[in-house]
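# Task: produce atomic coordinates for the following.
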Amino acid sequence: MRDWLRAFLPAPMNASLAERLRGCCGALAGLVVTGLACTWLAGSAGLPPVLIAPLGASAVLLFAVPASPLAQPWSIIGGNTVSALVGVTCAHWIAEPLLAAPLAAALAIGAMFTLRCLHPPGGAIALTTVLGGPAVTAAGYHFAFSPVALNSLVLMFAALAYNNATRRAYPHRQQAAPRHPHQTADLQPTERLGLQARDLDAALRQHDEILDVSREDLENLVQQAEMHAYRRRFGEITCADIMSRDVVAVRPGTPLAQAWRLLRRHDIRALPVVDADGRVAGMVSDADMMKSPELNPYDGLRTRLRHLIHGLPRVRAARQPKLVAQVMPPAVRVVAEDTHVAQLVPLMADQGLRHVPVVDAQRRLRGIIAQSDLIAALYRGSLMEREEENNQAA
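Modelled structure (predicted):
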């Protein structure tokens, strides 16, 4: 009995004070903007200036939980509008309000399910169109477009501006499935022994209940939980513990011939590129040196590199890449010295990075981690875990 009663107690909220204030201020700003804009638009068209009450519930979703699938643009615009249309239809054909109102809410939910625009305030809008009084009844189907659709559209644009201005992405972007680094049909390396997408899909089908979180966000949360579990099992092994510190680096203006000689001399596959202050500007690898469009893709490695460095007679010298800056990728992934090695796993396993520069707070190069360093760290962590288990057993 006590456990059953405990279910009625409010669950703790994970939102920080700043997040709560952002939601409150956003709802205030959004409703003020919507009221003023709709009053001006309705006044210019000779319509009564109306701000419908259920819009307050929409504001809670759009500004307090904008990542919710129920708060996305199609949900608010489609959900509110179709609910109003259903409500007007029920009010027109059913004279008894106590029958028309519940039926309108039920049919509105069914319509929102069908159109994939489930939005909880839509149920309130369906009731409003039936029980709103003579003014709403007289407006008929026009009520669904002004003020309902108009209010929803303006509030959605207000949420779009406010959320993005406060560095909170809206609409909430669904994460695309990561591409395999080798463009094959294999599962991502981290999925082969861990959580797979089909496992999550099976669990959701078994749950058979609408969750107020997108599938992509749920998968991301599970992966983050796995990462925390890994850190708990293997201890605090950071990038600073495993990185190579005596790093061979080049400048953007370093000639390709010199960069290639450094790769061969030190038997490495990539070189960090740093500016005059030692800040990481990029990475250049032997594979990057092979991507020149002037090279024959069927030449051997030795021939292609010789052509790249010394130039092809049939290609003008001005078109040939001669410097590191001309062939290095435009972006580079870096990690901080205190980054846990667990965070390197998706970078190197799923994204196919072979080397990751380690930087300080000013983005100055401090070291570099190769795939072999990560393998050694994982092996070391496994041995530590096994040793701890043996000690506990003893």
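# going forward, measure contacts and count neighbours with C-alpha atoms only.
Will do.
# give me every residue that touches residue 280.
Residues near residue 280 by Cα atoms under 8 Å, 6 or more residues apart in numbering: 272, 273, 274, 357, 359, 363, 364, 365.
# Output these in CSV, with secondary structure appended to each entry.
Conversion of the contacts of residue 280 to CSV gives the following (DSSP: H, G, I helix; E, B strand; the rest coil):
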residue, secondary structure
272, strand
273, strand
274, strand
357, strand
359, strand
363, coil
364, strand
365, strand
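# out of those, which one sits closest to residue 121?
Of all the contacts of residue 280, residue 121 sits closest to residue 363, with 47.3 Å by Cα to Cα.
# which parts of the strand or helix carrying residue 39 are buried?
Using DSSP states H and E, residue 39 falls within helix 17-44. Within helix 17-44, the residues that qualify as buried are 22-24, 26-27, 29-31, 33-35, 37-39, 41-42, counting by 16 or more other Cα atoms under 10 Å.
# ok, back up a step: out of the contacts of residue 280, which one sits closest to residue 282?
residue 273 (4.9 Å).
# Test my guess that that closest one contacts residue 253.
No: counting by Cα atoms under 8 Å, residue 273 does not reach residue 253; the two are 9.4 Å apart.
# residue ranges of the strands in the stretch 151-300 of the chain, please?
270-274, 280-285 (DSSP state E, counting those that start in this stretch).
# what's the closest of these to residue 130?
Of the strands of the stretch 151-300 of the chain, the one closest to residue 130 (Cα to Cα) turns out to be strand 280-285, at 62.8 Å.
# Buried residues in the closest one, which are they?
So strand 280-285, judged by 16+ other Cα under 10 Å, has buried residues 280, 281, 282, 283, 284, 285.
# Mind picking the two most distant members of the buried residues of helix 17-44?
Top of the distance list for the buried residues of helix 17-44 (Cα to Cα): 22 and 42, 29.3 Å.
# how far away is the nearest residue to residue 349 once chain neighbours are set aside from residue 74?
Spatially, and ignoring its direct neighbours in sequence, residue 349 is nearest to residue 189 (5.7 Å; Cα to Cα, 6 or more residues apart in numbering). Here the criterion is Cα to Cα, to the nearest Å. By it, residue 189 lies 35 Å from residue 74.
# and what of residue 139?
24 Å.
# Among those two, which residue is more densely surrounded?
Neighbour count, other Cα atoms under 10 Å: between residue 139 and residue 74, residue 74 has more, with 19 against 13.
# quick one more, to check against the first:
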Amino acid sequence: MIVTGDYIRKLRMERGLSQTELARLSNISQAHIAKIERGRVDPRLSTINRILFVMSKKEREIHCRDIMTRDIISVKPNTSVEKIIAIMRSSGISQIPVFDGNDQVGSIRETTILHNMDKNLHRIEAKHILDKPFPVVDSEDPVEILPPLLDIHPAVLVSERGRIRGIITKSDLLEMK
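Here you go, the predicted structure:
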């Protein structure tokens, strides 16, 4: 196989990398990547090998951002448990994060609701039966970090640049297989 600039550009685009990202990962200048892709330079074999190594590594890596659900269904601390049950039923979910503004303050799980069935659920607010908050991972983290977290927690929140942007549950991880 002959590796051309067009081929390198095609691989880079398939992996969702910019020239700048590929340059950083392969320790080659962005300008040199651009020249290689346009066929303006004849790169050394070692340069091509570095680029192809990065591309092959990128092909195998799946990040948390790739499997997260971006539309997070959440509630506020003053949401009634009765309303939370309705949201969970209509959305087909068994756990829900509780946010006060942009801050996660806890979670509500089906098991928590079941343990509180003896109370008057239409009068109780989420803040009175909160479970621990879900752990937070970065969107760039590899999915390999998830199984141990999901063994303990029913869901993991995903942050990008310090803000919660997604959620991953056990079923999301199972869909990868």
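# one step back: same check for the contacts of residue 280 of structure 1, but in structure 2.
On the basis of both residues aligned by TM-score structural alignment, their matches' Cα atoms under 8 Å, what survives of the contacts of residue 280 of structure 1 in structure 2 is 272, 273, 274.
# counterpart of the last one in structure 2?
So the one you mean is residue 274 of structure 1. Using TM-score structural alignment, the partner of residue 274 of structure 1 in structure 2 is residue 99.
# residues near residue 100 of structure 2, how many?
Other residues close to residue 100 of structure 2 by other Cα under 10 Å number 12.
# check contacts around it.
76, 77.
# OK, contacts around the corresponding residue of structure 2 for residue 242 of structure 1?
The alignment partner of residue 242 of structure 1 in structure 2, by TM-score structural alignment, is residue 67. Shown in contact with residue 67 of structure 2 (Cα under 8 Å, 6+ apart): 168, 172, 173, 176.
# switch to 10 Å and redo it
Residue 67 of structure 2 is in contact with 139, 143, 166, 167, 168, 169, 172, 173, 175, 176, counting by Cα atoms under 10 Å, 6 or more residues apart in numbering.
# excluding its backbone neighbours, what's nearest the fourth one?
In space, not counting the residues next to it along the chain, residue 167 of structure 2 is nearest to residue 157; the distance is 4.4 Å by Cα to Cα, 6+ apart.
# ok, now how distant is the one you found from residue 165 of structure 2?
8 Å.
# Give me the more crowded residue out of these two.
residue 157 (24 against 18).
# Thought residue 107 was touching the more buried one, still the case?
No: look at residue 157 of structure 2 against residue 107 with Cα atoms under 10 Å: they stay out of range, at 11.1 Å.
# overlap in contacts of these two?
97, 133, 134.
# Name the nearest of these relative to residue 60 of structure 2.
residue 134 (27.2 Å).
# Can you find the partner of that closest one in structure 1?
Checking TM-score structural alignment: residue 134 of structure 2 goes with residue 332.
# what does residue 125 of structure 2 give?
Checking TM-score structural alignment: residue 125 of structure 2 goes with residue 323.
# distance of the nearest residue to that match once chain neighbours are set aside from residue 268 of structure 1?
Once flanking residues are discounted, residue 323 of structure 1 sits nearest to residue 255: 4.4 Å by Cα to Cα, 6+ apart. Using Cα to Cα, residue 255 of structure 1 is found at 17 Å from residue 268 of structure 1.
# Give the residue from those two that has the larger number of neighbours.
Legend: neighbour count by other Cα under 10 Å for residue 255 of structure 1 and residue 268, higher for residue 255 (17 against 14).
# Who are the contact partners of that one?
Contacts of residue 255 of structure 1 (Cα under 10 Å, 6+ apart): 309, 321, 322, 323, 324, 325, 326.
# Most neighbours among those residues, which one is it?
residue 324 (27 neighbours).
# counterpart of residue 144 of structure 2 in structure 1?
Aligned partner of residue 144 of structure 2 by TM-score structural alignment: residue 342.
# what number of residues lie near residue 145 of structure 2?
Count around residue 145 of structure 2 with other Cα under 10 Å applied: 12.
# Quick check: it is in a helix.
Yes: using three-state DSSP, the assignment for residue 145 of structure 2 is a helix.
# wait, what's in contact with it?
Counted by Cα under 10 Å, 6+ apart, residue 145 of structure 2 has contacts 63, 64, 137.
# what's the answer for residue 95 of structure 2, then?
73-74, 84-85, 88, 107-112, 134, 154-155, 169.
# one step back: residues that sit against both of residue 157 and residue 165 of structure 2, list them.
Jointly contacting residue 157 of structure 2 and residue 165 under the rule Cα under 10 Å, 6+ apart are 68, 69, 70, 72, 138, 139.
# Closest one of those to residue 10 of structure 2?
Distances from residue 10 of structure 2 to these, taken by Cα to Cα, are shortest for residue 139, at 24.6 Å.
# what about the closest one, how many residues close to it?
Residues near residue 139 of structure 2, counting by other Cα under 10 Å: 21.
# Hmm, it is touching residue 160, no?
Yes: applying Cα under 10 Å, one finds residue 139 of structure 2 in contact with residue 160, separated by 5.7 Å.
# joint contacts of those two?
Joint contacts of residue 139 of structure 2 and residue 160 (Cα under 10 Å, 6+ apart) are 65, 166.
# Sort out which residues of the longest helix along structure 2 are buried, please.
Longest helix in structure 2 by number of residues (criterion: DSSP state H): helix 45-60. For helix 45-60 of structure 2, a neighbour-count test (16+ other Cα under 10 Å) marks 47, 48, 50, 51, 52, 54, 55, 58 as buried.
# Same check on stretch 156-167 of structure 2?
Buried residues in stretch 156-167 of structure 2 (16+ other Cα under 10 Å): 156, 157, 158, 159, 164, 165, 166, 167.
# Could you check which residue of structure 1 pairs with the last one?
The reference is to residue 167 of structure 2. With TM-score structural alignment as the criterion, residue 167 of structure 2 matches residue 368.
# Which helix or strand contains that match?
Per DSSP H and E: strand 365-370 holds residue 368 of structure 1.
# same for that strand, what does it pack against?
When contacts are defined as 3 or more Cα pairs under 10 Å, 6 or more residues apart in numbering; DSSP states H and E, strand 365-370 of structure 1 packs onto helix 239-242, strand 270-274, strand 280-285, strand 335-336, strand 355-359.
# tell me which residues in the first one are buried?
Spelled out, it's helix 239-242 of structure 1. Buried-residue list, helix 239-242 of structure 1, by 16+ other Cα under 10 Å: 239, 240, 242.
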